[in-house]
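Engineer: sequence-free structure coming up:
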């Protein structure tokens, strides 16, 4: 089984044309420049508007630079991502074997196929590493809450979204994991802040982001632009954004949808008591669908959480997992294959965006519906059944 999985991963990251690979790995030049700046200037790139990541990302991007002394940065970065990919696959395989149920065997396959369907962009960005921290936190949460908390804290310091892994937890697991995450996070934050100025400059740049053309909310405006114009596409903050009528209103609407969605998830946690991984998947999908910014590599977040969902025999999300994989495939068509059409807002680009974002909306809505339909219990208490993971010490 391992050989077959590795063959699929290898195919997904090596079979594309060289020019497509260049597009998928274009950000590595920027990563290398940031790493050099951090190493030599002892400061984060606080004057670069493209720096929109928590300070942990700076520490991560420096690792390949330090290992190679500034040489072979791209290949060392690929090796780092490959190690994270292999680590996730190993965790999922061990968990599936420990469970022993046939349904759990889908977990490693969801991850493997999802990465292959997303394509080389998974190796040309660091989001796969962030997904690895969230997957580890979910798998360890019940039996190793301290380790899970550290993994979650690491993910939050790379990109904020792994905080969703605590959403569905209850009782002592929630408190112990949260305490470990808070302690590890505070220590790491202090160290990263002391590393140099600009550690938190990303907050300013992130808050100024507009409506990226790849976001779900931008799709109706792109369709309207094809019919009667009125909108332009501008390059800002390292991405293509829409400018024109109602764009600011739509962007503010994304924030409102995120807040309302968060309230819905909180009510779901309180009233429905779904499995933690199911709620985490719904939260990730909602975050992607409601975001003003939706880069293709973000879909690996959903792929990772979906793989953990597939391990749980109680999951309600199995039909949603298929939609996640379909969305991943559509994302690879959108980037890099048709991105030249997407970036200019031409017809083929808008069509592929409409398909990808339609699939994402479908997956998000279906995920929430299944949470309520298949989990609702009048009782306010429900047992917390952990995912079985080999080598996890019992500490419940």
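Structural biologist: Good, I have the coordinates. What you are looking at is a predicted structure, and each value in this text was computed from that prediction instead of being measured.

Engineer: contacts and neighbour counts: CA atoms only from here.
Structural biologist: Fine.

Engineer: which residues in the stretch 51-200 of the chain form helices?
Structural biologist: 55-68, 73-99, 106-118, 121-124, 127-140, 145-158, 171-195 (DSSP state H, counting those that start in this stretch).

Engineer: those helices: which one's closest to residue 292?
Structural biologist: With C-alpha to C-alpha as the criterion, residue 292 lies closest to helix 127-140 of the helices of the stretch 51-200 of the chain, at 17.5 Å.

Engineer: report the angle between the closest one and helix 171-195.
Structural biologist: Going by axes from the mean of the first three to the mean of the last three C-alpha atoms, to 10 degrees, helix 127-140 is angled at 150 degrees with respect to helix 171-195.

Engineer: counting by contacts, list what helix 127-140 packs against.
Structural biologist: helix 73-99, helix 145-158, helix 299-311 (3 or more C-alpha pairs under 8 Å, 6 or more residues apart in numbering; DSSP states H and E).

Engineer: so for residue 217, which of those sits nearest?
Structural biologist: With C-alpha to C-alpha as the yardstick, what comes closest out of the helices and strands packed on helix 127-140 is helix 299-311 (16.4 Å).

Engineer: so which elements touch the closest one?
Structural biologist: Contacting helix 299-311 under the criterion 3+ C-alpha pairs under 8 Å, 6+ apart are the following elements: helix 73-99, helix 106-118, helix 127-140, helix 276-290, helix 318-332.

Engineer: second structure for comparison follows:
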């Protein structure tokens, strides 16, 4: 998967062709199989757009479960007033996709870099199907990719973009998990805190209801595609008396034992946070790929253990995996492959086979065990590799750690929860 500069035109050609098809699909020039996933943009997002333009957040709508800066993504089609709302949104999603592609191509051309990450992005996005452009997650992923790549040299930029991304959709806060101890961490974290505080004040002053999303997130249950939902998919085969209903913006299991399973999922997420904290305290060898590897691992852990795993979450993982594989020193190759495969399976279960998932028939259960099993395997493998590379690896010299570099011996190479509406 190392590639060469000669593969760049081929990667761009495949990217351009696949994205042209995506635009045709979301515009309904070509009708894809499965459910129509574009109604979220034309109906739900457009409805929020009208509310936000009136000067308030959708504080009475339980499906609004996003941090306050997400309003910018919902309002962004106003930048293209000559297009209708949905078309403008798809064009902006495409432009964010193009931005990520450009950033990865540029990053892959330096010393100690490789083309594999470019191909992860080229392949991963279309594997998700029309969902990739029918949600604003591609915009958030573009911010995250820019943050990690800029952070290789500019920790303040990493901190600022991570804070902005976190107030778009929370999870980019995890981009700060792997910054090297010392000056880089101080600069990145202090900048992030300052930018986040400033943005929160601005949002609160701009419109009422900026923090209403917190209560709606708290009350969510176990969504049908989550890891915990596997219990209910199996239990339905043995007479479980629950049901599936639209609840807080997604289809969730409701009935006996749902509260317990949701609590256990939160416990798993807390355990993941605990492991991440222990790793942070014990890590010693911080190389150029450590921030990306740690961010990828952290987001994998929290996505896999979440009460909700919406299809668009896979875009986050594809984007972070692409950044890891641009860096030759990263050893996240196999976790990245598992994520790309899981992304393809995700399109099979949503939207193509979603009726099977909702009814928990044999096809639906098989797809959910396969997709979630791939995520569990990727999470465990990524965590093990991150631990081995940074905790068990020989310690770098103090000066190298301060600069965020690692000697060749440290890795055997050259020195490198939130929920969403359907």
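Structural biologist: Received the coordinates, thanks. Because the structure is predicted, anything quoted here is derived from the model rather than measured.

Engineer: circling back to that earlier point, between the helices and strands packed on helix 299-311 of the first structure, which gets nearest to residue 49 of the first structure?
Structural biologist: Closest among those, using C-alpha to C-alpha: helix 127-140, at 19.3 Å.

Engineer: that closest one maps to which residues in the second structure?
Structural biologist: Using TM-score structural alignment, helix 127-140 of the first structure corresponds to residues 137-150 of the second structure.

Engineer: also stretch 335-344 of the first structure?
Structural biologist: Aligning stretch 335-344 of the first structure against the second structure (TM-score structural alignment) gives residues 350-359.

Engineer: buried ones in that stretch?
Structural biologist: By neighbour count on 16 or more other C-alpha atoms under 10 Å, the buried set for stretch 350-359 of the second structure is 350, 351, 352, 353, 354, 355, 356, 357, 358, 359.

Engineer: sorry, back to before: how big's the offset between the match of helix 127-140 of the first structure and the first structure?
Structural biologist: When the first structure is overlaid, stretch 137-150 of the second structure sits 0.8 Å from its aligned residues on average, using mean C-alpha distance after the TM-score superposition for the first structure.

Engineer: give me the residues contacting that stretch.
Structural biologist: 73, 93, 96-97, 99-100, 103, 107, 132, 157-159, 161-162, 165, 168-169, 172, 175, 291-292, 312-313, 315-316, 319-320, 323 (C-alpha atoms under 8 Å, 6 or more residues apart in numbering).

Engineer: now the spatially most central residue of the second structure: closest residue in space, sequence neighbours ignored.
Structural biologist: For the second structure, the residue nearest the mean C-alpha position is residue 316 (2.0 Å; C-alpha atoms, centre = their mean). Excluding the flanking residues, the one nearest residue 316 of the second structure by C-alpha to C-alpha, 6 or more residues apart in numbering is residue 141, at 5.6 Å.

Engineer: and that neighbour, how many neighbours?
Structural biologist: 25 (other C-alpha atoms under 10 Å).

Engineer: stretch 301-314 of the first structure corresponds to what range in the second structure?
Structural biologist: Going by TM-score structural alignment, stretch 301-314 of the first structure sits over residues 316-329 in the second structure.

Engineer: ok now the matching stretch, how far from the chain's centre?
Structural biologist: 12 Å (C-alpha atoms, centre = their mean, to the nearest Å).

Engineer: what do you get for stretch 370-386 of the second structure?
Structural biologist: 15 Å.

Engineer: now that stretch on the first structure. Mean distance?
Structural biologist: Per the superposition on the first structure, stretch 370-386 of the second structure and its aligned residues are separated by 1.1 Å on average (mean C-alpha distance after the TM-score superposition for the first structure).

Engineer: the first structure: matching residues for that stretch?
Structural biologist: Stretch 370-386 of the second structure maps onto residues 355-371 of the first structure, going by TM-score structural alignment.

Engineer: give the buried residues for that stretch.
Structural biologist: For stretch 355-371 of the first structure, burial by neighbour count (16+ other C-alpha under 10 Å) applies to 355-368, 370-371.

Engineer: over to stretch 252-268 of the first structure?
Structural biologist: For stretch 252-268 of the first structure, the neighbour count (16+ other C-alpha under 10 Å) marks 253, 254, 257, 258, 261, 265, 268 as buried.

Engineer: any idea what residue 84 of the first structure aligns with in the second structure?
Structural biologist: Aligned partner of residue 84 of the first structure by TM-score structural alignment: residue 96.

Engineer: so what's that match up against?
Structural biologist: Counting by C-alpha under 8 Å, 6+ apart, residue 96 of the second structure touches 138, 139, 142.

Engineer: reformat those residues as a markdown table; add neighbour count and distance to residue 211 of the second structure.
Structural biologist: A markdown table is the format used below for the contacts of residue 96 of the second structure (neighbours: other C-alpha atoms under 10 Å; distance: C-alpha to C-alpha, whole Å):
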| residue | neighbour count | distance to residue 211 of the second structure |
| --- | --- | --- |
| 138 | 26 | 23 |
| 139 | 22 | 21 |
| 142 | 24 | 24 |
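
Engineer: which of those lies closest to residue 236 of the second structure?
Structural biologist: Relative to residue 236 of the second structure, the closest of the contacts of residue 96 of the second structure is residue 138; by C-alpha to C-alpha it sits at 34.6 Å.

Engineer: ok, the closest one to residue 165 of the second structure distance?
Structural biologist: 12 Å (C-alpha to C-alpha, to the nearest Å).

Engineer: do residue 368 of the second structure as well
Structural biologist: Separation of residue 368 of the second structure from residue 165 of the second structure (C-alpha to C-alpha): 29 Å.

Engineer: end-to-end on stretch 172-192 of the second structure?
Structural biologist: 11 Å.

Engineer: what's that stretch in contact with?
Structural biologist: With contacts defined as C-alpha under 8 Å, 6+ apart, stretch 172-192 of the second structure is touched by 144, 147-148, 155-163, 165-166, 280, 286, 290-295, 298-299, 401-404.

Engineer: now with 7 Å, please.
Structural biologist: 144, 155-156, 158-160, 162-163, 165-166, 286, 290-291, 294-295, 298-299, 401-402, 404 (C-alpha atoms under 7 Å, 6 or more residues apart in numbering).

Engineer: no further questions, thank you.
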